[in-house]
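**Q** okay, sequence plus prediction incoming.
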Amino acid sequence: MSRAPACRTALLTALLLLLSALMNVVTPTPAQATPASTAIAIKGNNPGLTFDGVGAISGGGGNSRLLADYPAPQRAQILDYLFKPGYGASLQTLKLEIGGDTNSTDGAEPSIEHTRGAIDCDNGYQWWLAEQAKARNPKIKLAALSWGAPGWIGGGDFWSQDTIDYIMAWMGCAAQHDLTVEYLGGWNERGFDKTWYQKLKSALVSHGYTATKVVAADSDWEVADAMAEDPEFKAAVDVVGAHYPCGYLGAYAKCPSTTTAQRLGKPLWASENGSQDANEGAAAVARSVNRGYLDGKMTAYFNWPVIAALYPNLHFSTDGMSIANQPWSGNYSIGKTTWVTAHTTQFTRPGWKYIDSAGGYLGGDRGNGSYVTLKSTNGRDYSTVVETMDATAEQTATFTVSGGLSKGKVHVWATNVNSADSADWFVHQQDITPASGRYTLTLRPGYVYTVTTTTGQGKGTATPPARAGLTLPYADDFQTPAATTSPKYFSDMNGAFQTVPCGGGRTGTCLRQMAATTPIRWTDEPYSAPYTFMGDGSWGDYTVSADALFEESGTVELLGRVNQQAKNNNGLNAYHLRVSDTGAWSIDKSDTAWKFTTLASGTTAKLGTGSWHTIAFTLEGTTLSAAIDGKVVGSVTDSSYANGQPGLGVADYQTDQFDNFSVTPGTPTPTPPNTGPITSALSGKCVEVKDGSRTNGAPMRLADCDGGTSRQWRRVGG
């Protein structure tokens, strides 16, 4: 009997069973897939370029202005979070603006020499900030750069010998403050003049600043092409600094330099980057600090700005490491950017060297994240910074240590950048003991990690008080010295408002606009007259008043309800009361395109120059009223702006003075009687009415009559 049919049956059965098994296999989901793995070879005997540090910029427009006016306890806490090693951002470098009396983004930094030859080394607040940084970290390196310059310089030409002389005077002021400036630039984002840079280098040498390195051109990589073609220019420049090499705003996923730049043999820097929100921009900062070296061999990173210590109505009001915009309450917020920065700054030092074998993209794919490793000058310690901003799944990294580096315990710190909970930022996560110099770390998406053999890191624990409004009335007679040469809470947008001895026969201290000529400007706003403002943006109904002294023929102004400012001061939502020495006055409205609309105008008695006059601007509901020397000269109604800050200004670059600044709250609406007749009749011209309560069933309205000198209730209808 044949066995073939039985064999075929068995074979068929086996095939059916196999097919069934294959059909029931479950395809692995991405979460079940084997995690991507990266081998990182940390070779101590394979160093790359020298690391020059991670820092930030104070300037480019008043971004640090309010910090000096914070109450002492909170001011010290914020400064610790910025500069104290092992506490917060632990910044390794700080770039200062060389003030020029002109708007340079969100404000104007005062110069040390408003007029030729009159040097005052205490002007402004940058000296104070640098001193505070040095006190916390004596090893911090200082850099400096101009955005604009005083108007007396070079007939308006920045690339002049006058500018070099001015910068040398500024360097002398830095020395008076016991500050050493290690790096010096030219004109921010305005190209370069090769001969000027060569003269700058010569001036530094002749003035004894031989250790100060010249940075050019704080713009783009075009300067590298010019250096490659001109040996004398190349010799004058020590560092090539480019701005926003990762692109302006956005994710900062790619950060290239150029082949020409890399072949110069000079350090390449991201000498300005950032411009991102203190929290939302953290991921971009995390990418760019690593990728600047990986993509472009850049060895330093400067975040713009250092802190958002400026008023909320300014365009870049939340950019920086942290936010500090309420000096009266002491409230502040430490941004997530502080902690992603700390992942580099708390674990490295300028002078360390990159290890090129231990840097790259995880799994060879920039979408998985990046990593860089730096080796200490002691030859044993190292730190690896890993970011997984764009990763979508967990992955692993296996580290192998050799070349004389420590094979001892490593400490792992982590920040969950996707988390809004500050408890998830900059956490000491675990310690790992390598086995024969080898260890593995699991990496989660959206994190920054630092793996280090160093110690001494920490996360500051100071907490701010709650936010609170600045109460009215508010007054400043400018007699009490402020933390800087600017009066408390005032932030200059153009020009330089500084406390000085009063003129016009008045004793004591007054506020004077110091810039006598239009500066060499950096911004291009169509209206560039000097003005300054202060206070709480929620203020609505109030009277702003000040005494004014016309030093020369011209116009002064009080500002009311200063609201949103356009980018780079290219407009302002505000009301202006303008008064001329001729007696001409007007109430004007400006908008965010600097379009001015005259709402009311007139002429009173001539005021003249050399004497003091009191000007008051009342904003009550929709009524705007002007008074000069106690007499109401006119009123008008407008409903464009309901709230905002008060301020002072001059209509051109003239050196007028102010005193006895005050802001008083609006008059509360009186409560009308519930019954009874109207007790007083109206006389004169009523310029505004407001809805009131009812009496005897008829609506009541409050009227300002007799030029605003009486306020009476009247029955309307019924």
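**A** Right, received. Where do you want to start?

**Q** from now on I want contacts and neighbour counts done on CA atoms only, so please keep to that.
**A** OK.

**Q** does residue 715 touch residue 703 like I think?
**A** No. At 10.6 Å, residue 715 does not count as touching residue 703 under the criterion of C-alpha atoms under 8 Å.

**Q** the more surrounded of the two?
**A** Neighbour comparison, residue 715 and residue 703: the larger count goes to residue 703, with 21 against 18 (by other C-alpha atoms under 10 Å).

**Q** surely that one is in a helix?
**A** No. Applying DSSP: H, G, I helix; E, B strand; the rest coil, one finds residue 703 to be strand, outside a helix.

**Q** tell me, how many residues neighbour the nearest residue to it once chain neighbours are set aside?
**A** Once flanking residues are discounted, residue 703 sits nearest to residue 689: 4.6 Å by C-alpha to C-alpha, 6 or more residues apart in numbering. By other C-alpha under 10 Å, 18 other residues sit near residue 689.

**Q** residues in contact with residue 689?
**A** The contact partners of residue 689, taken as C-alpha atoms under 8 Å, 6 or more residues apart in numbering, are 701-704.

**Q** before we move on, what about residue 590?
**A** So residue 590 contacts 571-576, 596-597 (C-alpha under 8 Å, 6+ apart).

**Q** okay, now the one to match up with it:
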Amino acid sequence: MSPTPTTRPPRPLLYLALTALLASVFFTVSGTPARAATSTTISANGNSGGRTFDGIGAISGGGGNSRLLRDYPAAQQSQILDYLFKPGYGADLQMLKLEIGGDANSTDGSEPSIEHTRGVVNCNAGYEFWLAQQAKARNPNIAFYGLAWAAPGWINGGFWSTDTINYLISWLGCAKADGVPVTYLGGWNERGYDANWYINLRTALNNAGYSGVKIVADDSGWDAADAAASNSAFNNAVSIWGAHYSCQGGDGGNANTCSSDSAAQANGKPLWDSEQGSQDMNTGAPALIRAITRGYLDAKMVSYFNWPLIAAIYPNLPYATVGLATAGSPWSGAYTIGANTWATAQVTQFTQPGWKFLDAGSGYLGGSESNGTYVTLKSTNNSDYTTIVETTTASAAQSVTINVSGGLSTGQVHVWSTNVNNPSSGSSLVHAQDITPSNGSYTLTVQPGYVYSITTTTGQGKGTATSPANAALALPYSDNFESTATNTEAKYLSDMQGSFEAQPCADGRSGQCVQQVTPVIPIEWQNDSDAFSLIGDPTWSNYTVKVDVDLRQAGTAELLGRAGTQSRPQGNQNLYKFRVSNTGAWSIVKNYSSGSSTTLASGTVGALGTGSWHTLGLTFQGTQITATVDGGTVSTVNDSTFLSGQVGIGVVGYQTDMFDNLTITPGNGTAQPPSGPITSGIAGKCLDDNGGSTVNGTKAQIWDCNGTGAQTWTYNGGALQVNGKCLDITGAGTTANGTLVEIWDCNGGGNQQWQQNGNTLVNPDSGRCLDDPGFSATNGTQVEIWDCNGGVNQQWHLPSA
């Protein structure tokens, strides 16, 4: 990916060590501080006014982003949970927002409903209550917040209906039965509000014995708070106004400034940043801490929820490195704790919900956002306090003097720091200094790129557990589902749409099977696709996958293979599908992450019928793909587009078909992508890596065809690679005509995906074609993207297998 404001190249270990050392050297107390560009005096006055701090949380949901954590080995699972929830160890989260599952995809998966069909409630569905139990066991004071992204399709009247209110109350009943006390409840994630629905929800909660559950509205913007100014019944029903991505840049933005509106601030109820983040677990740390401090300074928001809690998802799914940590390899136990964890800890380990912000002790360093910010909070004992200082936008060291008054403790303070701009383990949550104030005053120097917690409290700490090495899921792999409890998800099986749960087998077969149990299309949050579920390692290459299928109704079942990069919505994924219907009609389909697809072969075999078991198979060996039914070959095709990926099972629509005896056996070797020159439609010209360079940002150009390594490309899973680098559209996310194309480290981004469409190369994210500007035949002309027009300057002939 080309660099963005929050993306930096990794720093050498020596550089990081020297940075941490210099930070400690420059940390001075009283006397003469280190040379600083700016001096700031902070008035930590305990009598200052300010709003009540409600806590820092994260979001499990929106969706499926905690799925694989449930399948981790017990030791590593416990370590990850400790890093997220254990006080004085890691993120020490004070709140946890849980998705109320609705059987539909809400970003990285489909979370199961507790009620797939009206009146049949299963409180053990999914993993959110389990996760909440684990969080509560580590921190009994943690608060829980429920929110729906989708809802089951049996609901009558749409989401804003009485049926949905009753469904939410059933969910609260399950939470209570599972020992998960829910304090906060929202409406429909990022889908606006219905004032009358919230009024009716308040009444229904009170009548059902949940008068203590506080309603949050509207988990979108500030429109609900605006409307409440002229609707007293609505205002009385809601306890908290929550908005998403109110910090500059929106979803994934830099959070240099934040905003609410005057009506929300004047309302008097707490304002929450009820979803923020969407940032890489390391490079997102500066924006995370800015959103917390500047969220209060700019918008009076007193709570922050990071999306998501963790990326416990397969690495080929969207947002695979986003959250506080990643855990995408349950078979190996490997995980990574991100800098976002330590940026969070700099607040949570030094404050508690119920503390008060001190407005007099909060502001911008040197009066400018470019220098950084500080906020001061006092404890409920009116003596202890913490001042949090962030310098993520600063360019030089600064002097900070803190004057303590108004009943706050004038005793020793403890300084902890994290380098969030250039994170490393050695510079995260470091106990940097203890300071004894003189007459309630002390001075310190803060370095750029850090967050500091200056506190009178104790009990902070940093976990020491380490992850095992990552490893691929070994083949052969099989699961007959006999050890999977009824109504639960099978090991490693990650639902993308619908819900696949273990059920007693039907139609003459004993034991346990997996069934797609969502009978009708849900009320969705993002666009629909067929119901399907993924399993396995994206690095698998040559293999045979087989599964037994029982078509319970007329319709079509799917067996998926070489499933690679997925974009949004979930049906947009690079993979091959083998589809077979009850009539015997079959097809082999190549599907792209852009959402388009190509049928490679189709035909008819003997009718499978319904209510009987059959075995479907797909074999991938190099570029050869063979499909079988009941052991007989249906078709063999050759295609080199996707050479590795997961397997999956699915149905077309929402049939309640059953699956059993999933097996994946290894083939021979690793599929090798075709390699060679990419020739232009302009005679004698080839796509060329300028100078054969491996430096990020080197231009991709046209040049006389010469057979050198600079013109030896491989087409692998939609990526075009040369000299270990990928063909990349400059400035990830840029889609304008004329955007230049270069080479960059391969990262799986949408700006590095290229789809063959005849003899053109289309980037699915932009919909534009790789283009030789002006039909140039001049060596060194840098290629770009442009509206597809079929011209010879957009014709490219890829190497064949």
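**A** Yep, that arrived. Keep in mind the model is a prediction, meaning the values are calculated, not measured.

**Q** quick TM-score on the pair, please.
**A** The TM-score (TM-score structural alignment, normalised by the length of the first structure) is 0.87; 636 aligned residues with a C-alpha RMSD of 1.4 Å.

**Q** circling back to that earlier point, now, of the contacts of residue 689 of the first structure, which are buried?
**A** Neighbour counting with 16 or more other C-alpha atoms under 10 Å marks 701-704 as buried within the contacts of residue 689 of the first structure.

**Q** list just the nearest of these to residue 499 of the first structure.
**A** Sorting these by how near they are to residue 499 of the first structure, with C-alpha to C-alpha, puts residue 704 at the top with 37.4 Å.

**Q** was I right to think the closest one contacts residue 710?
**A** Yes. Assessed by C-alpha under 8 Å, residue 704 of the first structure is found in contact with residue 710 at 6.0 Å.

**Q** which parts of the stretch 401-550 of the second structure are strands?
**A** Counting by DSSP state E, counting those that start in this stretch, the stretch 401-550 of the second structure has strands at residues 413-419, 430-435, 441-446, 450-455, 477-479, 494-497, 500-504, 512-516, 532-535, 543-550.

**Q** residue 349 of the second structure: which of those strands is closest?
**A** That would be strand 450-455 among the strands of the stretch 401-550 of the second structure, by C-alpha to C-alpha, at 9.2 Å.

**Q** so what does the closest one touch, helix or strand wise?
**A** On a contact count with 3 or more C-alpha pairs under 8 Å, 6 or more residues apart in numbering; DSSP states H and E, strand 450-455 of the second structure meets helix 339-348, strand 385-390, strand 413-419.

**Q** got CSV for those, with mean neighbour count too?
**A** Listed next are those as CSV, based on neighbours: other C-alpha atoms under 10 Å:
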stretch, mean neighbour count
helix 339-348, 28
strand 385-390, 27
strand 413-419, 24
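
**Q** now for the residue of the second structure most remote from its centre: which residues touch it?
**A** Among residues of the second structure, the one most distant from the C-alpha centroid is residue 439; the distance is 47.8 Å, by C-alpha atoms, centre = their mean. Going by C-alpha under 8 Å, 6+ apart, residue 439 of the second structure touches residue 410.

**Q** please tell me how far it sits from residue 225 of the second structure.
**A** Relative to residue 225 of the second structure, residue 439 of the second structure is positioned 45 Å away (C-alpha to C-alpha, to the nearest Å).

**Q** cool, and residue 346 of the second structure?
**A** 31 Å.

**Q** over to residue 388 of the second structure?
**A** Remark: distance between residue 388 of the second structure and residue 225 of the second structure (C-alpha to C-alpha) = 29 Å.

**Q** can you check residue 320 of the second structure too?
**A** Computed with C-alpha to C-alpha, the distance linking residue 320 of the second structure and residue 225 of the second structure is 34 Å.

**Q** do the same with residue 238 of the second structure
**A** Taking C-alpha to C-alpha as the measure, residue 238 of the second structure falls 9 Å from residue 225 of the second structure.

**Q** hey, what's in contact with both of the two?
**A** Taking C-alpha under 8 Å, 6+ apart as the contact rule, residue 238 of the second structure and residue 225 both touch residue 217.

**Q** more crowded one of those two?
**A** Between residue 238 of the second structure and residue 225, counted using other C-alpha under 10 Å, the more crowded position is residue 225 (28 against 24).

**Q** which element, helix or strand, includes that one?
**A** Assessed by DSSP states H and E, residue 225 of the second structure sits inside helix 223-228.

**Q** now for residue 654 of the first structure: which residues touch it?
**A** Shown in contact with residue 654 of the first structure (C-alpha under 8 Å, 6+ apart): 513-517, 551-552, 554.
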